[in-house]
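Novice: output the structure for:
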Amino acid sequence: GADAVEALKSAGVLDDVLAKIDAGQLQLTGQGGFLPEMVKAVLERGLAAELTDHLGYDKGDPVGRELPNARNGFTPKTVASEVGDVGLAIPRDRDGSFTPT
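Specialist: Sure, this is the predicted structure:
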């Protein structure tokens, strides 16, 4: 956690984000806010990785064409988090066997 924040500080990214918040150009919390969007991005990346593990091949890998199960879009779901409700796109597989944890 702390190392990641330091890396963002060193790259100037954190200052840019905080300046936008101070200027009223970016909301920190609430729908569409920075924190809920970060939670969304992290969770969706994890879900995508979990589906890749479940299917046994990376997205776009031609080997997937030869296998019976494949990615099959997304299902919307809203989850409650410490920073508020977050709308997620939960990935699906064709045979319905993917149950993310």
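Novice: going forward, measure contacts between C-alpha atoms and count neighbours the same way
Specialist: Will do.
Novice: residue 87 contacts residue 77, correct?
Specialist: Yes. Between residue 87 and residue 77 there is a contact at 5.8 Å, judged by CA atoms under 8 Å.
Novice: so those two - more neighbours on which side?
Specialist: Comparing residue 87 with residue 77 by other CA atoms under 10 Å, the one with more neighbours is residue 87, at 17 against 10.
Novice: neighbours of the nearest residue to that one once chain neighbours are set aside, how many?
Specialist: Using CA to CA, 6 or more residues apart in numbering and skipping the chain neighbours, the partner closest in space to residue 87 is residue 78 (4.3 Å). Neighbour count of residue 78, defined by other CA under 10 Å: 11.
Novice: following up with a second sequence; could you model it the same way so I can compare the two?
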Amino acid sequence: MSSYRQHLYHIVFRTKDSKPTINPENSGQLYAYITGIIKNRESFLYRINGVENHIHILTDMNPSIAPVDFVKDIKVSSSKWIKGSGFFPDRNIQLLQS
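Specialist: Next up, the predicted model:
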């Protein structure tokens, strides 16, 4: 007997104060970094995209991970990466869950 499970989540992050900080020149690096976080959590990313002040993520999350921990890991890790990457001129930005 086999089983099938799927836990799809649509996660939206916005920039602090909804500042238009994510532009085409730096969005690719940010999306790649977030993709790595999701893969390291043994989850599958269907899509990631966004505009200047927010990002949408559609993912099949590993069922052994609590959703709150999954979102927190993406938020904390990507915010630290943004501040240290050099791709974002406004180093005071961070991603917040919408």
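Novice: report the TM-score for the pair.
Specialist: Overlay of the two chains. TM-score (TM-score structural alignment, normalised by the length of the second structure): 0.36; 55 aligned residues with a CA RMSD of 3.7 Å.
Novice: follow-up on the earlier one: assumed the residue nearest to residue 87 of the first structure was part of a strand.
Specialist: Yes. Secondary structure of residue 78 of the first structure (DSSP: H, G, I helix; E, B strand; the rest coil): part of a strand.
Novice: distance of it from residue 5 of the first structure?
Specialist: Separation of residue 78 of the first structure from residue 5 of the first structure (CA to CA, to the nearest Å) stands at 27 Å.
Novice: same deal with residue 40 of the first structure?
Specialist: Distance from residue 40 of the first structure to residue 5 of the first structure, by CA to CA: 18 Å.
Novice: out of those two, which sits in the more crowded spot?
Specialist: When neighbours are counted by other CA under 10 Å, residue 40 of the first structure and residue 5 differ, and residue 40 comes out ahead with 19 against 12.
Novice: helix or strand for the more buried one, which one?
Specialist: Using DSSP states H and E, residue 40 of the first structure maps to helix 34-55.
Novice: what helices and strands are in contact with that helix?
Specialist: strand 84-93 (3 or more CA pairs under 8 Å, 6 or more residues apart in numbering; DSSP states H and E).
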